[in-house]
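*Asks:* sequence first, predicted model second:
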Amino acid sequence: MQQAVIFVRVSKKEQDYQRQLEDLRSLALSQAVQVVAEISEKISGARTNQERDGIQELLRLSRTRAIQKVLVCEVSRLGRSTVEVLQVVDELTQLGVSIYVQNFGIETLRNGKRNPVAQFLFTLLAEFARLERETLRERILSGMDEARRQGKKIGRPDGTTEGKAAFLKKYASVVRNLRAGLSVRKTAKLCDVSINTVRKVNEYVLLKP
C-alpha cells in the first residue's frame, strides 16, 4: 500500500481548510492509500515556498522516502507562481512521488513514469492561477488610484505614525524570542505573525540606541 500525504492550504486565517481535508480523506480511501501525514497551512499565497513550513515538510518527507503520493485539491496549493509549482512537481517526480490533483483528477506519475498530460496541465493551471492573482492585484491598485483621484486618504491616517518604542512594545513576544536566539521563521510561527514583521522587529532590535 502506498504511503501518502494530504496537503491543504488556505490563504486567510479566517478561512477553514476542514472541507479540503474531508474531501482528500475520502479520496485516500477510494484510492486505498495509507495517509501517514496531513499537512495544513494558513498562509498567504504570496509567500514563497522557502517561507512555507508546510511545503518544506512535504519536501522533507519526500526526500526521506517516507511517502509515495501527495493528495491536493488544487495545483495552486503547491506554490505562488508557475515556476514554484513546477519546481515542486519536478523534484517530487525525480523522487518518485506522485501528485494527485483532485479537482481535475490528474496524477503526475503512472506506474512510476511521468504522465506528460499531467505535466502539460500543471503548467497551464499554475499559469492561470498566477494570472488570476495578478488580475486581482491590478484591480486593487486601480481602486486605490481611483480613491486617490477622488481625494481619499490611503494608508495610515495622519498623525498615527507608529514609533520604534510603540512598535517593539506591540510585538514584545517577538522581541523576546529573537533575543533568546530563535530564528526569524520559528519566531514568526510561534508568535503567529508574518516573517516580514519579525524581520522589521529584528532590525530595530539590532540597531544600537
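*Replies:* That came through fine.
*Asks:* can we go C-alpha only for contacts and neighbour counts from here?
*Replies:* Fine.
*Asks:* buried residues in stretch 99-119?
*Replies:* 99-102, 106-109, 114-115, 118-119 (16 or more other C-alpha atoms under 10 Å).
*Asks:* same question but for stretch 36-46, I mixed them up
*Replies:* Neighbour counts over stretch 36-46 (16+ other C-alpha under 10 Å) mark 37-38, 40-43, 45 as buried.
*Asks:* out of those, which is nearest to residue 179?
*Replies:* residue 43 (25.2 Å; C-alpha to C-alpha).
*Asks:* could you find the closest non-adjacent residue to the closest one?
*Replies:* Distances taken as C-alpha to C-alpha, 6 or more residues apart in numbering place residue 11 nearest to residue 43, at 4.8 Å, with adjacent residues excluded.
*Asks:* one more: residue 86?
*Replies:* With C-alpha to C-alpha, 6+ apart, the residue lying closest to residue 86 is residue 123, at 7.0 Å.
*Asks:* tell me where this structure has strands.
*Replies:* Using DSSP state E, the strands of the chain run over residues 3-10, 34-42, 69-72, 98-101, 106-107, 109-110, 113-114.
*Asks:* put this beside the first:
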Amino acid sequence: MKKAVIYARVSSITDRQNTDRQVVDLTRYAEYSEHNIIEIFEEKISGGKRNVDRPVLTECLNYCKDNNIDVLLVSELSRLGRNAFEVLSTVKFLIDNCINLYIQKEQFSLLNDEGKPSIFAPVMIATLSTCAELERENIKFRLNSGRDLYIKNGGKLGRKAGSIKTLDMKKEEYKEAISLLKKGISVRNVAKLTGKGTATIQRIKKEFNL
C-alpha cells in the first residue's frame, strides 16, 4: 500500500469552521484507493497568509519528504497556497521529492503511474491556482464593498458591548484543554481530545502561559 498524508485547512481561526469534513472525505478516498494514511495535518489559518507563515503546512511538507510519503491528499488546490506562484512552488517541491498530489475536488493526480508529471499537469495546476486566486480577490472585493456600504449607512464595526469573554470565563470554558496542556500534552493532541481547533488551543496556551 502507498503511504499517504492528509493536509486539511480552513480559513477561520474560530470554532465556527473545522477540518472534519475534509479529513473524512479524504480518508474515504484513501480507503477506496488502498492508501495507508500515515499522518493527518490540520491547520486553521487565513487563506491570505503566505506559505512561510503556515507552520502546519511547512511541517506537513517536510514530514512527507523525510518519511518518503508517496502521496499528499488535499480537498482542493487552494489549500496549498494563497496565489499561483506559491502553489506552483509547493508543487515543484512535491515533484522534486517524488511525492504525488491528489486533489479531491477535481479528482486530479499530479504524477502518473511512472512517478512523472503528466503533460497536462503544469497547465492544470496553473489554471486551478489562478482561478482560486481570482475567486479570493472577488470575495475580498465583495466583503470590502459590503463593509463600506454598511458604514456609510450608519453601521458600526467591532464587537458588541459585553461580548468579550473575561479570563475567568475562558478558564471555565477551556478548563479541560488547560488541564491537558499543563500535563505537557501537545497542542495538536489537546485539540483532538477536546474537539477544539488547534488555533484555539494555541491561543489558550499563550494566554495562560502554559
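*Replies:* Received, thanks. Please read all numbers here as calculations on a predicted model, not as lab measurements.
*Asks:* need the TM-score between these chains.
*Replies:* Once superposed, chain against chain, the TM-score is 0.71 (TM-score structural alignment, normalised by the length of structure 1); 175 aligned residues with a C-alpha RMSD of 3.1 Å.
*Asks:* looking at the strands of structure 1, which is closest to residue 157 of structure 1?
*Replies:* strand 34-42 (29.3 Å).
*Asks:* nearest to residue 81 of structure 1, of the buried residues of stretch 99-119 of structure 1?
*Replies:* Among the buried residues of stretch 99-119 of structure 1, and counting by C-alpha to C-alpha, the member closest to residue 81 of structure 1 is residue 119, at 15.2 Å.
*Asks:* the closest one maps to what in structure 2?
*Replies:* Superposed on structure 2 with TM-score structural alignment, residue 119 of structure 1 falls opposite residue 122.
*Asks:* same check on residue 54 of structure 1?
*Replies:* By TM-score structural alignment, residue 54 of structure 1 lines up with residue 56.
*Asks:* burial of its match, as a residue count?
*Replies:* Residues lying near residue 56 of structure 2 (other C-alpha atoms under 10 Å) number 19.
*Asks:* now it: closest residue in space, sequence neighbours ignored.
*Replies:* residue 43 (6.0 Å).
*Asks:* trace the one you found over to structure 1, please.
*Replies:* By TM-score structural alignment, residue 43 of structure 2 lines up with residue 41.
*Asks:* distance of its match relative to residue 6 of structure 1?
*Replies:* 11 Å (C-alpha to C-alpha, to the nearest Å).
*Asks:* what's near enough to touch the residue nearest to residue 56 of structure 2?
*Replies:* 7-10, 19, 56-57, 198-199 (C-alpha atoms under 8 Å, 6 or more residues apart in numbering).
*Asks:* can we see that at 10 Å?
*Replies:* Contacts for residue 43 of structure 2 were tallied using C-alpha atoms under 10 Å, 6 or more residues apart in numbering; they are 7-13, 18-19, 54-57, 79, 188, 197-199.
*Asks:* repeat for residue 130 of structure 2
*Replies:* Residue 130 of structure 2 neighbours (C-alpha under 10 Å, 6+ apart): 78, 82-85, 87, 124, 136.
*Asks:* okay, and which of these map to helices?
*Replies:* 84-85, 87, 124, 136 (DSSP state H).
*Asks:* mind putting the residues you listed in CSV, neighbour count included?
*Replies:* Formatted as CSV, these follow (neighbours: other C-alpha atoms under 10 Å):
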residue, neighbour count
84, 22
85, 13
87, 22
124, 15
136, 17
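*Asks:* now which of the contacts of residue 43 of structure 2 would you call buried?
*Replies:* 7-13, 18-19, 54, 56-57, 79, 188, 197-199.
*Asks:* could you find the counterpart of residue 80 of structure 1 in structure 2?
*Replies:* So residue 80 of structure 1 corresponds to residue 82, using TM-score structural alignment.
*Asks:* isn't its match right next to residue 52, touching?
*Replies:* No. Residue 82 of structure 2 is beyond contact range of residue 52, at 11.0 Å (criterion: C-alpha atoms under 10 Å).
*Asks:* which of these two has more neighbours?
*Replies:* residue 82 (21 against 11).
*Asks:* can you name the residues that contact the more buried one?
*Replies:* 46-51, 129-130, 132-133, 136.
*Asks:* do a quick rundown of the helices in structure 2.
*Replies:* Secondary structure of structure 2 (DSSP H): helices at 20-32, 55-66, 84-96, 121-152, 167-173, 175-182, 187-194, 198-207.
*Asks:* what packs against the third one?
*Replies:* Just to be clear, that refers to helix 84-96 of structure 2. Helices and strands touching helix 84-96 of structure 2, by 3 or more C-alpha pairs under 10 Å, 6 or more residues apart in numbering; DSSP states H and E, are helix 55-66, strand 100-103, helix 121-152.
*Asks:* mind checking which of the ones you listed is nearest residue 178 of structure 2?
*Replies:* That would be, of the helices and strands packed on helix 84-96 of structure 2 and by C-alpha to C-alpha, helix 55-66, which comes in at 21.6 Å.
*Asks:* now that closest one: buried residues?
*Replies:* In helix 55-66 of structure 2, counting by 16+ other C-alpha under 10 Å, buried: 56-57, 60-61, 64-65.
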